[in-house]
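K.L.:
Got a predicted model here, sequence first, then my questions.
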Amino acid sequence: MSEINEGKKSEYRVAVGIDVGTTYSSFAYAHKKAPREIYPYTDWPEFSGRFKTPTALLYDEGFKNLKAWGFPALAERPTRRNKNSTSKPVERFTLHLGSMENKSPLPNGLDYKKAITDYLRELSKIIKQTIANIWELDFFTHVVLVLTIPTEFDDNAIAIMRACAFEAGLLRNLNSRNLVFITEPEAAAIHCMESLKQHNLQVGTNIMVVDCGGGTVDLTTRQLLDDDKLSEITERTKDFCGGSYVDQEFLNFLRCRVGTSTINLVNDKHYHQLQYVLQEFCRKVKIRFSGDKSEFVPVDLELDELCPVLEKYCKGEYLNRMEQNDWRVRLNFEDVKAMFDPVVERIMLLINAQLRSSNNSSALILVGGFSESKYLQSRIKQEFSTKVRVISIPPQPATAIIKGAVTYGMKEEVHTSRVLKWTYGTSINKKWKQGDPEERKLPGGRINRFDRLAKKGTQVDERVTRTFYPCCKHQRKIVIDIFITSEDDAKYCDDPHVKPLGRLSIELPLSLNDEICFITFTLTFDDFEIQACTEVSNIGERYETTFYLDV
């Protein structure tokens, strides 16, 4: 638990939305004087023109120095100088913030928090320089940062991201108010509100957001309220079936041509060359594929030029066949469709399941990098046009999340409620009564119990308020412990499934006229961080804190 530094929202002039994704990252920015003019950054090192850069880092031995990040860390065209390079970048390190099993292992000696911090540090240099080139202002005072997060991030993950952002130089103080968080689907929904207005959606309409990223596909359903506000009505669902899994299917295609052991060895010893082949596949095939056979043109890949080291490891029948074909492989329509279909089918299943859990939706918004795929768009329209009245695909769906984050930074009151992933509660001291465990009886005939503040799976309108009284008028301190549990409720705070979130200690004033004062306690779920505010009666003194799990 740490004190929150006060910040004045009226001082914010620029909002920056930042999305550090599993496979790709991006940011956008806008000034409050022109809030509709949101600019995604595209001038990435060595790969200008794209909205995103890979979430990848390249270190020297021992991970002391960072050699490259983004595109330069991931793929490099083979040359005489680097054709034997064996260095391998670090990827998918943000997955270690989540609770998924079988995370991609990191190299020995590298902590995922260091990787996140190093990546944010390089990103912060570009963000600061970009803002400084356009406006004269104090970055830490006049810029609000909105960091998008996956839906499964818990309070601990958010706390780690904040700590990494501070270490990376994005914040002046650890608990600076100019950093707020928003989930990726919520940011996407906020951005798409403008495009949905043309469909005259009524208040009460259910809107499903399908965020198809590089690694994951994330779904949530929201309800349209008055004044274009949104309320979350279902718990989020997700699966690992984003665009990068099409890349994996392409690698499986290559395995059938040159051998599994060949691809594995190249991936292990010459990662940059294999990634260069993948980039060529994305540029020439994946991005252009629409699923329309009449407009498809077969693509030939010259593997001896794109990945010359393949010749070193290819053996036996695979080698004979590749030499006969001059190391050329042809991608036909059926080949490419077979790469897309297993991934697309999983997305179809996710959407169907979300429709059932939300009692159907009248609108579906498709966003995220993989949503740029014409084939995915056509399949979704074909499958769901009779089930969902409006299917909306905004221009540049890859930028919807960061643009929505910028909009959120301009006016944070867009959302009004959310579905909680945890049950929150506190320890309360009550009179022991018959039937209570004898071993839990405290001196004075009292007992400590778990008192639920907010239940998992329910909607909470931003905050929960509770009043606490001292046990007697002479009490000089009140301690409020906050706990979380994955269950709907708990009896006691030391139950196995209950975890401590934080502790708030309040010094009580001497009671005026011997009156017993009381504490108004408010737990706020705004900005995706758990903040607590207390106000002591009689003197009206307020205390604000935020809770963090161990990072």
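P.N.:
On my side now, so go ahead.

K.L.:
Could you use CA atoms for every contact and neighbour count after this?
P.N.:
Will do.

K.L.:
Quick one: end-to-end distance for stretch 51-71.
P.N.:
End-to-end distance of stretch 51-71: 12 Å, with Cα to Cα, to the nearest Å as the criterion.

K.L.:
Within the helices and strands, which one has Thr220?
P.N.:
In this assignment (DSSP states H and E), Thr220 forms part of strand 217-224.

K.L.:
What of Glu345?
P.N.:
Glu345 belongs to helix 333-357, assigned by DSSP H and E.

K.L.:
Now find how far off-centre that helix is within its chain.
P.N.:
The chain centroid and the centroid of helix 333-357 are separated by 22 Å under Cα atoms, centre = their mean, to the nearest Å.

K.L.:
Moving C-terminal from it, which element do we reach first?
P.N.:
strand 363-367.

K.L.:
picking up where we left off before, which residues in the helix holding Glu345 does the neighbour count mark as buried?
P.N.:
333, 336-337, 339-341, 343-344, 347, 350-351, 354-355 (16 or more other Cα atoms under 10 Å).

K.L.:
structure B:
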Amino acid sequence: MPGRQVVAAIDFGTTYSGYAYAYYSEFRSDPLKIYAYTRWSNEANLQTIKTPTTILFNKDRNFDSFGYEAEMKYEKLSAEDTHTGWRYFRRFKMKLYENEKRLRKNLKLYDDQGNHMPAVEVFGAAIRYLKDHALMQIRHRASDFHDTDIDWVLTVPAIWEDGAKQFMTLAANTAGIPTDQLMLAYEPEAAAIYCQHLTLPSSMHNGTDYVETNPMSKFLIVDLGGGTVDIAAYEMQDKGFISSLSSPSGGPWGGTVVDQEFRSFLESLFGKIVLDDMCTLHSLEMDHAIEATKRAMAKSKEDVMFKPPPVFDGINSMADVRTIRDRIVIGNNVFTKMFTTPIEKITDHVTTLLKDPILQGVKTILLVGGFAESDIIQNAMKDKFSHRYNVIIPEEAGLAILKGAVIYGQNPCVVVTRRLAFSYGISIDVPFDDTTHPVERRFIRNGKEMCENVFDVFVKKGDVVTPGVITVQRELKVPHIGATDIRVDVYKSGEDCIPTFITQCKKVGELFFALQAPSTTEQVLIKVQMSFGGTRVLVGAQEVNQPWNCVTAEFDWLM
């Protein structure tokens, strides 16, 4: 943005998080000159490209540590039996998806001890840690660098609802990132933006020399994260711009599903009591053993050894599972079955999407995200789709979203259009029509028959919208003379056929207007302008008759 020097992106994931940054001055000559911090170290001093999304607060609810440091600190406290009262949260991003139907500003998160904290404080502290870590790295290059010199980009799943996006904005504000320095980037969009800058050799897919990046070529992004899978289709435009072909879709089919299957397998192997003891007494060791086994199996077709914590004295008999001293040998076929659920969910969903006429002409399927680095997932997708499509896994698939978010922050206009996943509107009363309106919705106002609770549609599901462009305009009256504000309930529907009444929709928020100079003689008429094309819905308003009077307008999705 004008006057700023750097754009930095935070990829806040369910299982792992990280950041990257770039300088505006270098972007034109080399859009891929991106500095991603990839030197996170665990207790074994092994470096990873991201750090676990794990955070620890002390007994006074003050921030203590994040990532590997939080894991090691809490493990030490647990070993010394001094952890009681500390608050340890991991993989908490999924709580926004799980609670999206009832997400509120006062959402609380609970740790394994039953302690709770306001979710916005937990998310805010995590973002603040990553923000401060990034600033420290940036200042190593330019010591006179100021907080106001930077634009921040925060990645979010495209399938998230508006409330979750507003929540992340509030958390970023809590972390010290002002709204005017913050952009949200949809994860599959960021990946699409990054991949169009790559030259992908034929060894990465199945035959063609390069991915088509010429105008009008179409491709599908499958973002395989730890918690959710985000899928969207795009079309290349001139000069590297992209347009959305489909509304984003997906579900909770990420890598943590395999973790859950693995734990169920271990429960069958050891019994619930022994497994609970392992998870309680050796939580970090168990997590790392599971992760190491997953990674080893994902890169091999051979049996894999799992070394559990030293509290088991035997296992239940199970086919293709045996012990060698203090290790358990798991047959490849046993472990592969743990991927069955996410593979079926993902491949079935992609198959359904590709039947949509609007996606005819798609030739490429790009797999990105940390879960995309699993050979088991890659092979399943290739087995299912490579006979008709180029199935591509770019190098550093786990960093594609992060680096793409940096590029997006440099030029948000690269996304030309988006396609809406929902219809949005408000409730209005209209003159009663006995040929279309049910009699139970009829009422009398000022001697006229009216019909109540009609869904007045602002935008429709599937509409193509342009970021930064006014999508819809409305004129609304304040409820009475002298009123200082208006609150209008906002509803949405995911149905292809637009509902007639709001009772067939879901209330998702409020449209709020505050008048600086309310009239004492008439009901003020307000002109409202809304833009649904960005990653956040924007609204502006002014008085029709006295446009110089200030009117504050905003959407609130977290009532």
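P.N.:
Happy to help now that I have it. Quantities reported herein were computed from a predicted structural model and do not represent experimental measurements.

K.L.:
Give me the range in structure 2 that the strand holding Thr220 of structure 1 lines up against.
P.N.:
Aligned using TM-score structural alignment, strand 217-224 of structure 1 spans residues 229-236 in structure 2.

K.L.:
For the residue nearest the centre of structure 2, list the residues it contacts.
P.N.:
When Cα atoms, centre = their mean is applied to structure 2, the residue found nearest the centroid is Pro157 (2.3 Å). Neighbour list for Pro157 of structure 2: 186-188, 228, 230 [criterion: Cα atoms under 8 Å, 6 or more residues apart in numbering].

K.L.:
separation between it and Glu395 of structure 2?
P.N.:
21 Å.

K.L.:
returning to that earlier point: contacts for the match of strand 217-224 of structure 1 next, please.
P.N.:
157-159, 187-189, 192, 213-224, 242-254, 346, 350, 359.

K.L.:
what's the answer for stretch 424-434 of structure 2, then?
P.N.:
442, 448-460, 488-493, 501-502.

K.L.:
and if we set it to 7 Å?
P.N.:
The contact list for stretch 424-434 of structure 2, computed with Cα atoms under 7 Å, 6 or more residues apart in numbering, reads 442, 449-460, 489-493, 502.

K.L.:
any chance you could map the strands in the stretch 351-500 of structure 2?
P.N.:
362-368, 390-392, 415-419, 423-431, 442-445, 448-459, 464-465, 472-477, 485-493 (DSSP state E, counting those that start in this stretch).

K.L.:
by how many degrees do the first one and helix 340-354 diverge?
P.N.:
Between strand 362-368 of structure 2 and helix 340-354, the angle formed by their directions is 150 degrees, by axes from the mean of the first three to the mean of the last three Cα atoms, to 10 degrees.

K.L.:
Which elements pack onto strand 362-368 of structure 2?
P.N.:
In terms of contacts (3 or more Cα pairs under 7 Å, 6 or more residues apart in numbering; DSSP states H and E), strand 362-368 of structure 2 is packed against strand 218-224, strand 390-392.

K.L.:
from these, which stretch is densest packed?
P.N.:
Highest mean neighbour count among these (mean count of other Cα atoms under 10 Å): strand 218-224, with a mean of 26.

K.L.:
so how far is that strand from its chain's centroid?
P.N.:
15 Å.

K.L.:
circling back: so which of the contacts of Pro157 of structure 2 wins on neighbours?
P.N.:
Pro188 (34 neighbours; other Cα atoms under 10 Å).

K.L.:
Per the alignment, name the residue of structure 1 opposite that one.
P.N.:
Aligned partner of Pro188 of structure 2 by TM-score structural alignment: Pro185.

K.L.:
what sits up against the helix or strand that match falls within?
P.N.:
Assessed by DSSP H and E, Pro185 of structure 1 sits inside helix 184-197. Contacts with helix 184-197 of structure 1, where a contact means Cα under 7 Å, 6+ apart, come from 148-150, 209, 211, 220, 367, 394, 400-401, 403-405, 407.
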